[in-house]
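> Attaching a predicted model along with its sequence, questions to come.
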Amino acid sequence: MDLHQCEVREVHGVGAQKAVELNSMGIFTVMDLLEYVPFRYEDYTVRDLASVKDGDRVTVQGTIIGEPVLQRYSGKSRLSCKVMVDSFLLTAVWFNRHFLKDRLRPQQEIVLTGKWDARRRQMSVSDSEFPGQAGSNTGTIQPVYSVTASMTQKWMRKVIAQALTQYSAMIPEVLPASITGKYGFLPRSKALALIHTPSGVEEGKQARRRMVYEELFLFQLKLQAYRAVTRSKADGVKQQVDLPAVRAFVRALPFQLTESQKKVVSEILHDMQEPYAMNRLLQGDVGAGKTVVAAIGLYATVKAGYQGALMVPTEILAEQHMRSLSRMFEPYGLQVAMLTGSSTDRQRRDLLASLQMGLIDVLVGTHALIQEDVYFRQLGLVVTDEQHRFGVNQRSILRRKGMNPDVLTMTATPIPRTLAITAFGDMDVSTLRELPKGRKPIKTYAVAHGLLERVLGFIQREVGAGRQAYVICPLIEESDKLDVQNAIDVHIQLQQHFPDMKIGLLHGRMSAAEKDAIMHEFKEGRVATLVSTTVIEVGVDVPNATLMVIYDADRFGLSQLHQLRGRVGRGEHQSYCVLIADPKTEVGKERMKAMTETTDGFEIARRDLELRGPGDFFGTKQSGLPEFRIADMMADFEIMEQARDDAAELVSDSTFWTGAAYMPLRAYLERAHIFDSEVLD
């Protein structure tokens, strides 16, 4: 029997209604149920209070001393009684358990589980039972599952135990003997049984280790197999790159490439000449020179007889790239065009005809690039900027417009290896670490709200010297939930403080046209200070802006603060970032400390990952990060690396694709649709 096909209703005790509830939790088959592992355990092993720290959850056994006391207030109740545990006389407290009063009798033995308050010698009881009672948890380790509101832990434990009783003999082994032997893993059926009902901490650890490895290995196997299948098809664009022409283009640039840029350009050109489609992530710190690397790639694809596309998240960014690429390509006769949502019907019609005839070499644009009526004559290279703003589907659509073109994805969010290896395991990663020569590090200061007058004086000084400033606020309007400055209020305050200064306002509720209009005014210097929410975070280049002021800076994530700081420091003048914050939490204090100590985006990203964890790192659900059931990307990173190496070694071995020992893994890849063409684009 295939437990992946066997419906969960086949488990005794799962009726029609419970099956629907399980389905809503993503549990459809018996295998889904068996693999629905607990997110933590409750240890009911009786312990000695002398070894317990204040605030710990603990199970103890003692004797009730005296009568229980019941207090009622506002429809709630507090039940308490004295319990002697070893040499400790403690007060046990139950909230809203008034019905227990008659069961608590002096001199009766009782087992209590709850939070220990050492100072008050008091325990807030979550569970209590009497020794010898049927179904006792005392001395056991109980799993705790994520369940719906109408489902109890007790029912979930019971139904999983029943599934194990019915089907444990049919649980197939997935990992080959070469791997289970290498690491001394428990058999899969035993590991699954023990992860649900460990008889001790050590057994639980062994079971978890096996299941964590399996989960990470299967994830990496999908990525590595997909790469292998894609490359074996060799159905990409094998471009005949004119290396002498590319070298001449690079020599003519008004600046020298950094060593980092030279290395990355070499990696990209190498991929473009291979018969499979490039899928490369170019990550670099703010201002590290990703755009010029992309320009070299686009120039190379045009010289090889193909067209290039550059897709960006906003119109203003599209215009910025359009101008810089036109400036670089004009001496070589390359035709650059732009397509955005603002293009008129006539412009759009003419442009699409030119594109299809091959008269346009490089097309820059927003999501408009991937609409159905946009056709290239021969698309060779697609560059997407700020990739976490684009969904996987959008990249797939654009890719299908050409002959499976090479794809270069750029991001200014430096991604620690921990995440790159996970979220982008199917991509090759290139990294720009050094900044171009002559870039002055941005001086960063963290100040309290009480020093606002001095900050306003700083704005006056920079604007008086002919420079421009950004002032960033977390919210658009007042909020009862957060005591933070908001953009509209700050804009009014600054207008009153600087009556002779042109101060602009930019926020997410403005239309695209309004945002573009205010950004144009700022770029052209007609607005001296721009009050904004975080909508200016990505990519906009205003070299004359030298001051970044961020209100309530402790409310922002570290990587977001670093991105905002990167909006200044793009010109010849010294730039500054002032963080206004009175952090109340340790995380807030750590953020301010990190920002003032380093301007290295990779170090910032590492600290951000430590402070926030991987799930929040990109700030959106669009990050592409997988949701693991058991594994923790941070804690289990070494296992992730090992699993990736093992998976890569396995798929490179021809016996993996034919040998009987690997049939369960090939079946898993079939179920994951790895052999379909566009699944993991």
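Sure thing, it's come through. For clarity, every value in this text was computed on a predicted model and none was experimentally measured.

> Only C-alpha atoms from now on, for both contacts and neighbour counts.
OK.

> how many neighbours does the closest residue to Ile674 other than its chain neighbours have?
Spatial nearest neighbour of Ile674, excluding adjacent residues (CA to CA, 6 or more residues apart in numbering): Tyr226 at 5.9 Å. Using other CA atoms under 10 Å, the number of residues around Tyr226 comes to 24.

> could you say what helices and strands the lengthiest helix in the chain packs with?
For the chain, the helix that runs over the most residues, judged by DSSP state H, is helix 201-233. Where contact means 3 or more CA pairs under 8 Å, 6 or more residues apart in numbering; DSSP states H and E, helix 201-233 is packed against helix 188-196, helix 637-651.

> contacts for stretch 139-154?
Outside stretch 139-154, the residues that touch it by CA atoms under 8 Å, 6 or more residues apart in numbering are 21, 25, 37-46, 156-157, 196-200.

> Structure two is appended below for comparative analysis:
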Amino acid sequence: MRPEILFPLFAPVTSLKGVGPRVAPMLERLAGPIVRDVLFLKPHSIVRRTPATLASARDGEVMTFEVVIEQHQKPRVSSQPWRIRVSDPTGFMTLVFFGRFADQLETRHPAGARRLISGKVGDDKFGRQMVHPDYMVDPDKAEEIPELEPIYPATEGLPARRVRTFVLEALERAPMLPEWQDAAWKAREHFPAWREALERLHAPESEADLSPLSAHARRLAYDELLAHQLAMAMRKAERRREPAAKIAASEVAEKVRGDLPFRFTGAQDRALADIRADFADGERMSRLIQGDVGSGKTVVAMCAMADVAAGGGQSALMAPTEILARQHFDTIAGPLLAHGIGVVLLTGRDKGKPRAEKLAGLASGETQVAVGTHALFQDDVAFHRLQLAVIDEQHRFGVAERQRLQAKGEAVHLVAMSATPIPRTLELTVYGDLDVSRIDEKPPGRTPVATRAVPMGRIAEVEARLRSVVAEGAQAFWICPLVSESEVSDLAAAERRAADLTERIGPGVGLVHGKMPAAAKDAVMAEFAEGRLSVLVATTVVEVGVNVPNATIMVIEQAERFGLAQLHQLRGRVGRGRQESACVLLYDPPLSETAQKRLDILRRTDDGFVIAEKDLELRGGGDALGLRQSGFPDYVFADPFLHRELIAAAGDDARLILARDPELKSERGQALNVLSELFDWKAGMALKDAG
């Protein structure tokens, strides 16, 4: 139940003065649908309005002048602007106005009138001018022109100044809320009160006040992080209170593990031990196995499935695409079937009698493990006793999809797997409601991938080398960049590259890109995986986890356009067999300093966790897109890089709060309820919830 004190902030934006049917959609696009979203809109810069004389006007600067209206210069045709010549004792300037209301200017500002004008000064062939002054008022209304003015995001039809009036009205509606911060922490960090922090946000006195590291900005960031950590800690505690089947470690699983042609690494042993400890607790498990491409996550999950089968239960392993599901099936089916554990592959392609037989085996309990895609949670799929759901690349599934699979049984344990290493400092922002196991050791026998950077001018040499290794039977990936800003031209470049390589290498060149239907994409990927294609030209849709041991060369075109973590993920597509593999990073010189560092790091290490930390350092704050693509929450005030020390503090605070006051009944607990409702992480938890 939302506290009444927050009602004004959760009113629709249409309750703000001047926000009617025309303005509301524009304001909602900029901020959001409710008053709170407008209140949380941050200024991105400030304008200092310097009083000056016309003789001292400087091109490109925002300045304020007291002038006399000399003359109105009416346009000869409607496409021309209305111009007003103004002067002061030191010189002249022209004011320029476009639009159909310009003819009202003569009435409002007649010749001979004295005015204060403020705006950006410009110079062009007509001399010194100011296009659409920000302010044009009588000198006795000088207080209407602020000396310092925060500038807000704007959109076509809704200028920044109008947005600011809505923000200031939202600020007026912001109530004084009870203090939810711990008093000692608040004093130590020199945090202002919540409302005071907002007032400073919207009335900056200098550039320093715009910094995310200012006291008021850190206060607001910490509030947001604490609300998020509290929401995730409460979900975690709620799941832990839910009883689930106790599952014992089994001899069968040890036999399955003993049959493998390699020994588990220490990290794999620890991950399996973590799962087994969760199984023994009798509480519903929600655990993430985080590990690099090829680190052996699937075989750890396979041993957990063997434990479940030995106890009479069933498991389901769900992957985002058919090719990945088939790959997982190929990995686990043999070892499990060898010990009497029935395994089926269930995808959208299964039809008729074969599908009916698979469904019957799952419903009767005769089949203990199902591997598949979204087909696993369709209505006609019934399990006899589903106890474990394993979800690969869990961020690729919506919360409803994950829950539909888990709903096939009672209090189903969850193991999520991710091949995208997250920096340890940021783990809580993405996985705060999960227990995390890290597989941070490479299996023995993996051949390091030789990585080198080559300028695009030497592409002919790379193509020639590719032709010779393909002739010897090797396979290669060729990655073309694809970014949303220039998707059409990038796609055309990928198609040209595929045609070019076909001409130089022969017919065994395939192309996959994000605009292709899923079935067509899967078909090309399958051809490559089965060795019927020698070279796969792809935009960055190459699936995480696709296993083609025969692929030994990865060429990444315009590597400087990719993030470090993304380059590492792509490189992980090769070096999966025992043959020597290479990754060629083609770049357009000259490289920026950051791009140079990125390529150097990639050449020096293949440890995904080290690379994730370095990637964060190189991104710094502000690369919100890159972080969001990695599954990070869409924070308003918190910057995952600049505020990373606050993330850990908020996580500790949330755990301590719930340990002392699980029902949030104390005075601080009630204030924290207000904080939770203010940020309302429940509404967005579908992005964060793993089960």
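Sure, I can see it. Keep in mind that this is a model prediction, so the values were computed, not measured.

> care to give me the TM-score?
The TM-score (TM-score structural alignment, normalised by the length of the first structure) is 0.82; 659 aligned residues with a CA RMSD of 4.5 Å.

> The helices and strands packed on helix 201-233 of the first structure: which one's closest to Leu3 of the first structure?
Closest of those to Leu3 of the first structure is helix 188-196, at 12.5 Å (criterion: CA to CA).

> what's the closest one aligned against in the second structure?
Aligned using TM-score structural alignment, helix 188-196 of the first structure spans residues 194-202 in the second structure.

> and Leu482 of the first structure, how many neighbours does it have?
10.

> Am I right that Val546 of the second structure is in contact with Ile323?
Yes: using CA atoms under 8 Å, Val546 of the second structure is in contact with Ile323, at 7.5 Å.

> Can you name the next helix or strand after the lengthiest strand in the second structure?
Secondary structure assigned by DSSP state E gives strand 62-73 as the longest strand of the second structure. In the C-terminal direction, the helix or strand that comes right after strand 62-73 of the second structure (DSSP states H and E) is strand 82-88.

> Tell me, how many residues neighbour Gln166 of the first structure?
Counted with other CA under 10 Å, Gln166 of the first structure comes out at 13.

> now swap in the one 5 residues further on and tell me
Residues contacting Ile171 of the first structure under the criterion other CA under 10 Å number 20.

> show me the contacts for it.
Counting by CA under 8 Å, 6+ apart, Ile171 of the first structure makes contact with Leu3, Arg188, Ser189.

> There's contact between the last one and Ser168 in this structure, I believe.
Yes: judged on CA under 8 Å, Ser189 of the first structure makes contact with Ser168 at a distance of 5.9 Å.

> Need the counterpart of Leu482 of the first structure in the second structure.
Mapped onto the second structure by TM-score structural alignment, Leu482 of the first structure lines up with Ser489.

> Check which helix or strand its match maps to.
Per DSSP H and E: helix 487-505 holds Ser489 of the second structure.

> Return the mean post-superposition distance for that helix against the first structure.
For helix 487-505 of the second structure, the mean deviation from the first structure after alignment is 4.1 Å (mean CA distance after the TM-score superposition for the first structure).

> any idea how far Thr152 of the first structure is from the residue nearest to Ile674 of the first structure?
40 Å (CA to CA, to the nearest Å).

> what do you get for Met634 of the first structure?
Met634 of the first structure sits 30 Å away from Thr152 of the first structure, taking CA to CA as the criterion.

> re the thing from before, which of the helices and strands packed on helix 201-233 of the first structure sits most buried?
helix 188-196 (a mean of 21; mean count of other CA atoms under 10 Å).
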